[in-house]
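Student: the amino acid sequence is not available; the structure is as follows:
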């Protein structure tokens, strides 16, 4: 909401700048926040950290992956060896070879009387032998065909293979690594937000200093112009007195030198004011060759209605983005230790999926796609890594110790910074009161000197001294008022409460 409000305010303010629209401190801050490049980079880093956090959340969810491939080989997969194929192809021949030999031996062992009886029935040894040979040959051919069929049945035709699979992996326990990773991502997002906050405060601090620098130079420009008018008037009066013979030429030359010095001072202030406005325009994202008018340029009392929070170190420890960033760093190193320790712990995951292939491995290498479901549990237990994880854990603990020491050191420096800012603010307030008292005395002294000069009882040198004292008092008052403003800004920055 602050970013949107600032952008709208900056847009509304930027439109009529060319028409000499007066810019307040808040409008300059809004313009600077809208146009600061480093702040824009910090916001992009926040978006990056947010996406990294979302990415870390997905580690809890199951992973689904798909694989597919094709392979052509010069030879197919063979489930039978060449000898087995040959044996099966000649299975009938090999089997009947022995049967034929035994049949001949049996025929030769038949008694002669049996042959005579068989002969009466019409059976001769030659006929029986021919019939046995024909039957054995027929059996051998049939068995050879059966063996060839078996060889063909084991033919895989796997020279051209297609395969695919869908796998699902669900982490169950990763030793705390996923939890630590998510916490690191959360801390990283907080770190990016705190970094953007720090850049925001730095931008506001820079714009405040530039704003009050312009206001200071503008008031000194008016002061230099007033001083120039005073010395010019004195120079004119002295020149008239010289013409009347009541003043010496030496007095006239002294006043003329003061006029030249006043003109030179005014020229320097004009140049400094131009450069300061260019720098302020650059911070606000406005054209540097444009004309910028600030609301406090015409203010009679720059330091009026000012207030600042008390120097409470506890508030600084809570609000300073630098402290929060170091705490984020410390938390991140602690989570890194847990992440590394997970390398020595077991990891459990559930896996499952579906795989297909062509030829179909589950139906006799059929030239069709066929698949199978699978589910299982995967357990990984580290056994020995030569102390690699232990050394990394020790290193991470060392980094955590460093972050803790740096946090304590920064706390001490911030406590000192708050004290110094409080002292500077009190000192600036005292200087302002003294400067205002000196201004009143210098104005009265100048009034008295001018009155005495007109009455002819005071010389021009005394008037010039009074004018110089008045110039110094007014300049010191302007410096004191600006110092109060800058001291308040320093206090807010030290407390971490510098906001738009």
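Tutor: Received, thanks. All values derive from a computational prediction rather than experimental measurement.
Student: from now on I want contacts and neighbour counts done on CA atoms only, so please keep to that.
Tutor: Noted.
Student: can you pull out the helices in the stretch 251-400 of the chain?
Tutor: 313-319, 321-341, 388-455 (DSSP state H, counting those that start in this stretch).
Student: pick the most buried one from the ones you listed.
Tutor: Per residue and on average, the most neighbours among the helices of the stretch 251-400 of the chain fall to helix 321-341, with a mean of 21 (mean count of other C-alpha atoms under 10 Å).
Student: what's the angle between that one and helix 388-455?
Tutor: Computed by axes from the mean of the first three to the mean of the last three C-alpha atoms, to 10 degrees, the angle separating helix 321-341 from helix 388-455 equals 170 degrees.
Student: can you list contacts of helix 321-341?
Tutor: Identification of contacts with helix 321-341 by C-alpha atoms under 8 Å, 6 or more residues apart in numbering yields 175-178, 180-181, 183-184, 187-188, 190-191, 194-195, 197-198, 317-318, 389-390, 392-393, 396-397, 399-400, 403-404, 406-407, 410-411, 496.
Student: can you map out the strands along this structure?
Tutor: 22-23, 63-72, 160-173, 293-294, 347-358, 370-380 (DSSP state E).
Student: re earlier: columns distance to residue 481 on top of the helices of the stretch 251-400 of the chain, output as a markdown table?
Tutor: Below are the helices of the stretch 251-400 of the chain laid out as a markdown table (distance: least, C-alpha to C-alpha, whole Å):
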| stretch | distance to residue 481 |
| --- | --- |
| helix 313-319 | 25 |
| helix 321-341 | 29 |
| helix 388-455 | 6 |
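Student: quick one: closest of these to residue 119.
Tutor: Proximity to residue 119 (C-alpha to C-alpha) singles out helix 388-455 among those, at 97.0 Å.
Student: what is the closest one packed up against?
Tutor: Packed against helix 388-455 by the contact rule (3 or more C-alpha pairs under 8 Å, 6 or more residues apart in numbering; DSSP states H and E) you find helix 313-319, helix 321-341, helix 460-495.
Student: of all the ones you listed, which one is nearest residue 453?
Tutor: helix 460-495 (6.9 Å).
Student: so the closest one versus helix 388-455, what angle?
Tutor: Put simply, helix 460-495 runs at 160 degrees to helix 388-455, going by the same axes, to 10 degrees.
Student: okay, one more to line up with it:
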């Protein structure tokens, strides 16, 4: 019984190690969005922007502060000394004051006090008007949050395009591996056939060597291809956040190819959907808000406050309630504020020019990517035609070779041409799928 259990565990462990992890393109995209470190960093920036926004909102509420102070002195800070003296006694008649005949004696006096003091205070100040800086600051904080979200969306788009690049390149290499393995099998069969002829004395040994040399070449190419697949898997696994790359496998094929017209959009209309366009408009909004924020520094500031003060000095303690208002009017800064306002006007104009320039460049980018898409689609048609012709050529030479009318060298060359044509078609399809993703990205999709 225990033997059966251990055997079952061993089978399960072995299966978990050897079974390939097959992923569709959609699954890979989901993994990339979930685990990509660049997107995680962008998400943290969004969270930080949210905290900035929450902090800006607190400026609408009163600012409450409290303080406490106490001190002890080695001697009193206030010392009073009076000498002894006689104080005239006043009988109520002013005429007798200067010539008084009766006096009251006061001895000398020494007083030392204020050797300690304890104070505590609490104040709350509610801003009534601050030149619009509080509302403008909150708008800037909200705008910053929008910008960080747009940056995240742009990073997300780039990650998805990169995912498609990895995916279709890996799919293409897998197809090439199948092609080279099929070609290797054909050469092995041909090698056996030619070797049989040689052993029967029906052909020369040089023909056997020709096939063997071609097999060696294919084995070398296959080794390079396998190493290339491993390196690509390592990079792809890191991109997806996977620990193990060895069993990574893709399931989608490059069979589904759409014509470029299926995706076409007018560049001048397409840029309206771009996140970059929204970001550039946000940059203009930010400069306008910065101008308002700066202008608020030169406007009056009004606040209302209440407070309480506890004072314990010289054996006397009292509590005082305070209500106050403050009005601050900047005067000397108005001159410099004029130039600062002009500076912000120039920055707004620069942001508008930047939007215009970048919009033109985005239209050029969209047109360029569409040309690349149409070019790769045309390359598929050319590669398909070449493959059809290469296959027909190979079939013809195989028939003439079997009839003894074609040399072995010509047959090997035809087989190599057929394999190259098939590889070229695979490359063209993979490139078209990648160009498809890049073009859709430029459309803001």
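Tutor: Arrived safely, thanks for sending. Quick caveat, the model's predicted, so the values are computed rather than measured.
Student: about what we covered before: and residue 60 of the first structure, which of the helices of the stretch 251-400 of the first structure is closest to it?
Tutor: Nearest of the helices of the stretch 251-400 of the first structure (C-alpha to C-alpha): helix 321-341, 15.0 Å.
Student: which residue range of the second structure does the closest one align onto?
Tutor: Mapping helix 321-341 of the first structure onto the second structure (TM-score structural alignment) gives residues 275-295.
Student: and that stretch against the first structure, how far off on average?
Tutor: In this overlay with the first structure, the average offset of stretch 275-295 of the second structure from its partner residues is 2.0 Å by mean C-alpha distance after the TM-score superposition for the first structure.
Student: residue 440 of the first structure maps to what in the second structure?
Tutor: In the second structure, residue 440 of the first structure lands on residue 388 (TM-score structural alignment).
Student: how near is that match to residue 401 of the second structure?
Tutor: With distances taken as C-alpha to C-alpha, to the nearest Å, residue 388 of the second structure is found 20 Å from residue 401 of the second structure.
Student: for residue 69 of the second structure, same thing?
Tutor: Taking C-alpha to C-alpha, one finds residue 69 of the second structure at 108 Å from residue 401 of the second structure.
Student: roughly how far is stretch 333-351 of the second structure from the heart of the chain?
Tutor: Taking C-alpha atoms, centre = their mean, to the nearest Å, one finds the center of stretch 333-351 of the second structure at 32 Å from the center of the full chain.
Student: contacts for it, please.
Tutor: With C-alpha under 8 Å, 6+ apart as the criterion, stretch 333-351 of the second structure contacts 280, 283-284, 287-288, 290-291, 294-295, 298.
Student: now swap in stretch 171-183 of the first structure and tell me
Tutor: With C-alpha under 8 Å, 6+ apart as the contact definition, stretch 171-183 of the first structure has outside contacts at 53, 56-57, 59-62, 332, 335-336, 338-350.
Student: residues contacting residue 265 of the first structure?
Tutor: Applying C-alpha under 8 Å, 6+ apart, the residues near residue 265 of the first structure are residue 224.
Student: and it? What does it align with in the second structure?
Tutor: Under the alignment by TM-score structural alignment, residue 265 of the first structure pairs with residue 221 in the second structure.
Student: likewise residue 459 of the first structure?
Tutor: Taking TM-score structural alignment, the alignment pairs residue 459 of the first structure with residue 407 from the second structure.
Student: touching, its match and residue 398? I think so.
Tutor: No: Residue 407 of the second structure lies out of contact with residue 398 (C-alpha atoms under 8 Å); the separation is 10.0 Å.
Student: most distant residue from the middle of the first structure?
Tutor: The outermost residue of the first structure relative to its centre, with distances by C-alpha atoms, centre = their mean, is residue 120 at 113.5 Å.
Student: I'd like to know how far that one sits from residue 114 of the first structure.
Tutor: 10 Å.
Student: same deal with residue 489 of the first structure?
Tutor: Taken as C-alpha to C-alpha, the span from residue 489 of the first structure to residue 114 of the first structure is 138 Å.
Student: looking at the two, which one has more neighbours?
Tutor: For residue 489 of the first structure versus residue 114, neighbours defined as other C-alpha atoms under 10 Å are more numerous around residue 489 (22 against 10).
Student: the more buried one maps to what in the second structure?
Tutor: Per TM-score structural alignment, residue 489 of the first structure is aligned with residue 437.
Student: ok, the closest residue to that match other than its chain neighbours - contacts?
Tutor: The spatial neighbour of residue 437 of the second structure that comes closest, neighbours along the chain excluded (C-alpha to C-alpha, 6 or more residues apart in numbering), is residue 161 at 5.8 Å. Residue 161 of the second structure makes contacts with 434, 437-438, 441, as judged by C-alpha under 8 Å, 6+ apart.
Student: likewise for residue 429 of the first structure?
Tutor: Counting by C-alpha under 8 Å, 6+ apart, residue 429 of the first structure touches 480, 484.
Student: that one maps to what in the second structure?
Tutor: Under the alignment (TM-score structural alignment), residue 429 of the first structure pairs with residue 377 in the second structure.
Student: for residue 41 of the first structure, give me its contacts.
Tutor: With C-alpha under 8 Å, 6+ apart as the criterion, no residue contacts residue 41 of the first structure.
Student: how does it look with 10 Å?
Tutor: Counting by C-alpha atoms under 10 Å, 6 or more residues apart in numbering, residue 41 of the first structure makes contact with 47, 196, 199.
Student: which one of the residues you listed sits closest to residue 370 of the first structure?
Tutor: residue 47 (46.6 Å).
Student: residue 188 is in contact with that closest one, correct?
Tutor: No: with contact defined as C-alpha atoms under 10 Å, residue 47 of the first structure does not count as touching residue 188 (11.0 Å).
Student: so what corresponds to residue 220 of the first structure in the second structure?
Tutor: Aligned against the second structure by TM-score structural alignment, residue 220 of the first structure finds its counterpart in residue 176.
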